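S.K.: A predicted structure for the sequence below; I have some questions about it.
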Amino acid sequence: MTTPGAQKDIAQRSEKELQDEMSDVRRLIDELDEELVALLARRQRQIERAAKVKPALGIPANVPERVDEVLAHVLGVARREGLSVELTMNLWRAVIDWSIQYEERLMGDRAPTRDSQSSSGGGPAS
C-alpha cells in the first residue's frame, strides 16, 4: 500500500526513472530468492541429519509437539520482522509437511512410529 505522498512522488518521476527502479527491485528480489533457496537447502541438510539420528532414539519423523514449537518460533520471528503471519503459516506448514514426508522416506523401514516413541521414552525431536 502506498501513501498519497508516495503516489505523488511516483507520478512526478520519469518513465526511465521508474523503469530503472523496477529493474533494481527485480534484481534485489532475484538476489533474495537465491539467499532463500540457499537457506532452505541448509535446512534440508539438517532434516537429513535428523533422519539419521531419530531412528536410533526411537523418534518418529512427525512429532506434533515439535511442529507446534517450530511454528510458534517462526511466528514470533515473523511478527518481530514485520512479515505477514498468514504468509509465514502457509510457507512453514508446507515446509514442515514436506520435511516430515522427506524424513519418513529417508528413514524407510527404520522409521519409528508415534507408538514406539512413547514406549521407548523418545527424546526431543528435530
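M.R.: Ah, there it is.
S.K.: Going by C-alpha atoms from here, please, whenever you check contacts or count neighbours.
M.R.: Will do.
S.K.: wait, what's in contact with the residue most central in space within the chain?
M.R.: Nearest to the centroid of the C-alpha atoms of the chain, with distances taken as C-alpha atoms, centre = their mean, sits Trp92, at 4.6 Å. For Trp92, the contacting residues are Leu71, by C-alpha atoms under 8 Å, 6 or more residues apart in numbering.
S.K.: Okay, one more to line up with it:
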Amino acid sequence: MINAGEEVVSDVELTSLRQTIDELDEQLVILLARRFQVTEQVGRLKARQRWQAVDPEREARQRHRYLTLAGQHGLDQSLTLRIFRSIIDEVVRNHRAFIGE
C-alpha cells in the first residue's frame, strides 16, 4: 500500500521527469531545425554545382556511423536507423526540389 506521502513524492518525481523530457524534446526540435538549415545549404550548393541529390556512398558511411553511435550510447540500432532514414528521406526530397529532379 502506498501512503499519501509516497504518492506526493511520486507525483513530484513524475512531474520533474516529464519536465526533463519536455526540455530534451525542445532541444531535439532545435537541433533538427538547425540540421535542416544546414542541409538546405547543401541542397543549394548541389543545385549550383549540378550534383546529384543523393550520394549513396555518403549515406552508407552515415548509416555505419549511426549504428556505431547507437551502440555506443545503448540506443536501439533499428530505431536509430528508422529515425535517420526519415530525416534523410526528407533531406533528399528537399535537395531534389532545389535541383529540379
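M.R.: In hand now; what should we look at? A quick note: this is a predicted structure, and the numbers were derived from the prediction, not measured.
S.K.: mind checking which helix or strand the residue nearest to the centre of structure 1 is in?
M.R.: Taking DSSP states H and E as the criterion, Trp92 of structure 1 maps to helix 85-107.
S.K.: What of Asp11 of structure 2?
M.R.: Counting by DSSP H and E, Asp11 of structure 2 is found in helix 4-49.
S.K.: any idea of the angle that helix forms with helix 77-99?
M.R.: Orientation check (axes from the mean of the first three to the mean of the last three C-alpha atoms, to 10 degrees): helix 4-49 of structure 2 against helix 77-99 gives 40 degrees.
S.K.: now the helix or strand just after helix 4-49 of structure 2 against helix 77-99, angle please.
M.R.: Using DSSP H and E, the next helix or strand after helix 4-49 of structure 2 towards the C-terminus is helix 56-72. Calculated by the same axes, to 10 degrees, helix 56-72 of structure 2 forms an angle of 150 degrees with helix 77-99.
S.K.: contact partners of helix 56-72 of structure 2?
M.R.: Contact partners of helix 56-72 of structure 2, identified using C-alpha under 8 Å, 6+ apart, comprise 76-77, 80-81.
S.K.: ok, back up a step: so how far does the helix holding Trp92 of structure 1 sit from its counterpart in structure 2?
M.R.: On superposition with structure 2, the mean distance recorded for helix 85-107 of structure 1 (mean C-alpha distance after the TM-score superposition for structure 1) is 1.0 Å.
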